[in-house]
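> this one's sequence-less:
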């Protein structure tokens, strides 16, 4: 049974008003550059220059073009632009964990460099899973990003060789690539850890524990190497019970720290391998009956407001991201030469926790 729709004057009025606001294009419903040019009374090339931010257009002409764009509701067709120019003006960033405070400044720095080059940043987390890293990196390549900034989760990046040969510029940051040669930007994890442990030794400690991340991670291995180097340079032995590497879960870190503090030769100081480990170690030390010195790798929010403040080996996450992104865009602009490795220095910030003497 057919039922006539009741007359709705408001519906008709709204439709007419919308049509008046956005005239239909003679090339379809979506306005084109030709429509904008006709309305503004200029040539197609002039509209293209205004849309793409190019020079050579007077202020009055640019104003007329922009008024026509606004009146018509014109939007640039980036898909067509990609087909013409062969680039998407986008880059991908593969992080370990977007929730980790260390990666916030790094991601922001990459985004700012991309923005300065007129590019869009697309990022995602690998969750420290090599398979997920590969899946994410290849998905970004499939979406035709011009380049990648990758914080590796795995140690074999040969899966990217076809993409590199196809022209996808790639820079690895924080950790080097595995089994391929590629541009890399690192912090001095070895030197920073050696300095942090040497600082504890200088304040009288000889039994120093090290609690770090998974040993397969480059930064964790380098910080352990720095710890051992500082102990060896001071002529101090390292008991196996004073070293623990593994997941950064609170349960694992709490157990490892408690064992070091309760052993037959309890440590009087702890060097923690990253900010997540440091936070958990702090909770254990807060409940411990005697004072224990602490130096952590990575600065973190409110570290200076605790009592005592937390002494840290700080790396510049923003500078890591900025340096990696600038290197990426130099490659995209045609910079030649073989892969380069840049190592940025760290900085020891003494705030009190690393200056506690042995109890």
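Received it, and whenever you're ready, just let me know what you need. Treat the numbers as computed from the prediction; the structure is a model and nothing was measured.

> from now on I want contacts and neighbour counts done on CA atoms only, so please keep to that.
Fine.

> what residues are up against the spatially most central residue of the chain?
The chain has residue 107 as the residue nearest its centroid, 3.4 Å off, counting by C-alpha atoms, centre = their mean. Under the criterion of C-alpha atoms under 8 Å, 6 or more residues apart in numbering, the contact partners of residue 107 comprise 93, 318, 321.

> make a markdown table out of those residues and add neighbour count.
Written out in a markdown table, the entries for the contacts of residue 107 read as follows (neighbours: other C-alpha atoms under 10 Å):
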| residue | neighbour count |
| --- | --- |
| 93 | 26 |
| 318 | 18 |
| 321 | 28 |
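
> list the ones among these that fall in strands.
residue 93 (DSSP state E).

> for residue 87, state which of the contacts of residue 107 is nearest.
Nearest to residue 87 among those is residue 93, at 16.9 Å by C-alpha to C-alpha.

> state the distance from residue 288 to residue 258.
9 Å (C-alpha to C-alpha, to the nearest Å).

> revised request: answer the last question for residue 268.
In terms of C-alpha to C-alpha, residue 268 sits 12 Å off from residue 258.

> with neighbour numbers in mind, choose between the two.
residue 268 (23 against 15; other C-alpha atoms under 10 Å).

> what's the neighbour count on residue 217?
Counted with other C-alpha under 10 Å, residue 217 comes out at 17.

> now it. Nearest residue, chain neighbours left out?
residue 153 (7.6 Å; C-alpha to C-alpha, 6 or more residues apart in numbering).

> so who does that neighbour touch?
Contacts of residue 153 (C-alpha under 8 Å, 6+ apart): 96, 126, 127, 128, 129, 130, 133, 217.

> the second one against residue 99, yeah?
Same thing as residue 126. No: using C-alpha atoms under 8 Å, residue 126 is not in contact with residue 99; the gap is 11.6 Å.

> compare the two (neighbour count), which wins?
The neighbour comparison of residue 126 against residue 99 (other C-alpha under 10 Å) goes to residue 126, with 23 against 11.

> any idea how far residue 317 is from the more buried one?
18 Å.

> before we move on, what about residue 281?
Counting by C-alpha to C-alpha, the gap from residue 281 to residue 317 is 22 Å.

> got it, and residue 341?
16 Å.

> more crowded one of those two?
residue 317 (24 against 15).

> contacting residues for that one?
Here residue 317 is in contact with 102, 103, 105, 106 (C-alpha under 8 Å, 6+ apart).

> the same query, at a cut-off of 7 Å, please.
102, 105, 106 (C-alpha atoms under 7 Å, 6 or more residues apart in numbering).

> which one of these has the most neighbours?
Of these, with other C-alpha under 10 Å as the count, residue 106 tops at 22 neighbours.

> can you list the buried residues in the helix or strand containing it?
Here residue 106 sits within helix 103-116, counting by DSSP states H and E. Within helix 103-116, the residues scored as buried using 16 or more other C-alpha atoms under 10 Å are 103, 105, 106, 107, 108, 109, 110, 111, 112, 113, 114.

> how many residues are close by residue 100?
Residues near residue 100, counting by other C-alpha under 10 Å: 11.

> mind checking the SS state of it?
Going by DSSP: H, G, I helix; E, B strand; the rest coil, the secondary structure assigned to residue 100 is coil.

> pasting the second one now:
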């Protein structure tokens, strides 16, 4: 803070007031302080006197996920927390909501708290800023999605393989008109699952109907309305492959509203609570978020403890769980007039 005060040409008290968010500081002086803070890359050490231990660690790690309320993120979070607890380390967690700006804001907030390391499912296309935010030897681990701009350990699911397996499963049960419902195309996992779908279709000699491929879905309501639209077409799909759990739930709701849940086959990527209790139960490509969280936490703590080996990529395999919805055969009922008569 003394360095900032000298660079800004103001008193230490003025710097302290600006850092602590006091609104009565002269705007000109506050601007000088902010300029000096950015130039010196100064970050307040919140609670340092109480948090710092003899090894210069704070006993905290940061975990940034897409949405901690999502079942996938919740399971991953719990696994990280369990690993941290055995080491007497606390986990600071935030939801990114697919917002690159929020990613940077939360990364900076945890930097100010001097977290010993960061596990992140990145929302933005470039994480090179972390090299500045987390100066020194603060390690970073990417989970669920690869990072870009800095070298780091990465924990990923086999998205392409899992999506191809889901699509082949529907093909093996006689389906040719298979719709693909994808998440935001800017998300790497969504692109990989789309790639797996296309690969399996083309390997089977099938050309996907462009009208049956819908990208940039992310919520249950948008998925539900999209499936309703697809199934009202003259040549509707006989099967659906949904690329994430919220999209799958929307598809289930649409199928039940139309009375087609025993007629249209469905395979979803990601399991979700109560999927096995529906009728028919939902066939899924299940990830293992608990394993992903454990491996990510173990990799991070290994780095915190001094591992300086080259960054590693850890692949966590997916599993096809057959429950009934993905095993339905194609039905002639899906002819346009027959569908209209059934509504």
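Thanks, I have it. Note that the structure is predicted; figures quoted are calculated from it, not measured.

> re the thing from before, okay, the contacts of residue 317 of the first structure in JSON lines with distance to residue 298 of the first structure next?
Shown next, in JSON lines, are these (distance: C-alpha to C-alpha, whole Å):
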{"residue": "102", "distance to residue 298 of the first structure": "8"}
{"residue": "105", "distance to residue 298 of the first structure": "13"}
{"residue": "106", "distance to residue 298 of the first structure": "13"}
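
> wait, which of these is closest to residue 244 of the first structure?
So of those, ranked by how close each gets to residue 244 of the first structure (C-alpha to C-alpha), first place is residue 102, at 22.0 Å.

> what does the closest one correspond to in the second structure?
By TM-score structural alignment, residue 102 of the first structure lines up with residue 72 in the second structure.

> ditto for residue 157 of the first structure
Match for residue 157 of the first structure (TM-score structural alignment): residue 127.

> my guess is its match meets residue 149, correct?
Yes: the pair residue 127 of the second structure / residue 149 is scored as a contact, 5.3 Å apart, by C-alpha atoms under 7 Å.

> between these two, who's got more neighbours?
residue 127 (18 against 12).

> can you show me the strands along the stretch 101-250 of the first structure?
Taking DSSP state E, counting those that start in this stretch, the strands of the stretch 101-250 of the first structure run over residues 120-125, 147-150, 169-173, 183-187, 208-212, 243-245.

> out of those strands, the one nearest residue 298 of the first structure is which?
Of the strands of the stretch 101-250 of the first structure, nearest to residue 298 of the first structure by C-alpha to C-alpha is strand 183-187, at 10.7 Å.

> corresponding residues in the second structure for the closest one?
So strand 183-187 of the first structure sits over residues 153-157 in the second structure, by TM-score structural alignment.

> which of the contacts of residue 317 of the first structure are also in contact in the second structure?
Retained in the second structure by both residues aligned by TM-score structural alignment, their matches' C-alpha atoms under 7 Å are the following of those: 102, 105, 106.

> let me see the contact set for the last one.
Taking C-alpha under 7 Å, 6+ apart as the contact definition, residue 106 of the first structure lies against 317, 318, 320, 321.

> give the buried residues for stretch 321-339 of the first structure.
So for stretch 321-339 of the first structure, counting by 16+ other C-alpha under 10 Å, buried means 321, 322, 323, 324, 325, 326, 327, 328, 329, 331, 332.

> quick one: map the first one onto the second structure.
Using TM-score structural alignment, the equivalent of residue 321 of the first structure in the second structure is residue 293.

> quick one: that match from residue 64 of the second structure, how far?
Residue 293 of the second structure is 12 Å from residue 64 of the second structure, by C-alpha to C-alpha.

> what does stretch 302-318 of the second structure correspond to over in the first structure?
Using TM-score structural alignment, stretch 302-318 of the second structure pairs with 330-346 in the first structure.

> how about the match of residue 102 of the first structure: what's its closest non-neighbour residue?
Using C-alpha to C-alpha, 6+ apart, the closest residue to residue 72 of the second structure is residue 289 (6.0 Å).

> before we move on, back to that, would you mind giving me the ChimeraX syntax to select the buried ones in the contacts of residue 153 of the first structure?
Selection of the buried residues among the contacts of residue 153 of the first structure in ChimeraX, burial being defined by 16+ other C-alpha under 10 Å:
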select :96,126,127,128,130,133,217
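
> mind checking which of the contacts of residue 153 of the first structure are in helices?
130, 133 (DSSP state H).

> using TSV, lay out the contacts of residue 153 of the first structure together with distance to residue 356 of the first structure.
Output for the contacts of residue 153 of the first structure, formatted as TSV (distance: C-alpha to C-alpha, whole Å):
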residue	distance to residue 356 of the first structure
96	33
126	38
127	36
128	34
129	38
130	40
133	41
217	30
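
> kindly indicate which of the contacts of residue 153 of the first structure lies nearest residue 337 of the first structure.
Looking across the contacts of residue 153 of the first structure and measuring by C-alpha to C-alpha, the closest to residue 337 of the first structure is residue 133, at 27.0 Å.

> residue 274 of the second structure maps to what in the first structure?
In the first structure, residue 274 of the second structure lands on residue 302 (TM-score structural alignment).

> neighbours of its match, how many?
Neighbours of residue 302 of the first structure (other C-alpha under 10 Å): 9.

> that one: what secondary structure?
coil.

> pull up the gap between it and residue 325 of the first structure, please.
Taken as C-alpha to C-alpha, the span from residue 302 of the first structure to residue 325 of the first structure is 28 Å.

> next one: residue 168 of the first structure
Counting by C-alpha to C-alpha, the gap from residue 168 of the first structure to residue 325 of the first structure is 14 Å.

> surely residue 285 of the second structure touches residue 322?
No: applying C-alpha under 7 Å as the test, residue 285 of the second structure and residue 322 come out as separate, 8.8 Å apart.

> looking at these two, which is more packed in?
residue 285 (24 against 16).

> tell me the secondary structure for the more buried one?
Residue 285 of the second structure - assigned by three-state DSSP - is strand.

> onto which residues of the second structure does whatever helix or strand residue 13 of the first structure lives in map?
Using DSSP H and E, residue 13 of the first structure sits in helix 9-21. Aligned by TM-score structural alignment, helix 9-21 of the first structure falls on no residue of the second structure.

> which residue lines up with residue 169 of the second structure in the first structure?
Per TM-score structural alignment, residue 169 of the second structure is aligned with residue 199.

> next one: its match from residue 349 of the first structure, what distance?
10 Å.

> next: residue 154 of the first structure.
31 Å.

> more neighbours: which of those two?
residue 154 (21 against 18).

> give the contact list for that one.
residue 130.

> repeat that for 10 Å
126, 128-134, 175-178, 216-218 (C-alpha atoms under 10 Å, 6 or more residues apart in numbering).
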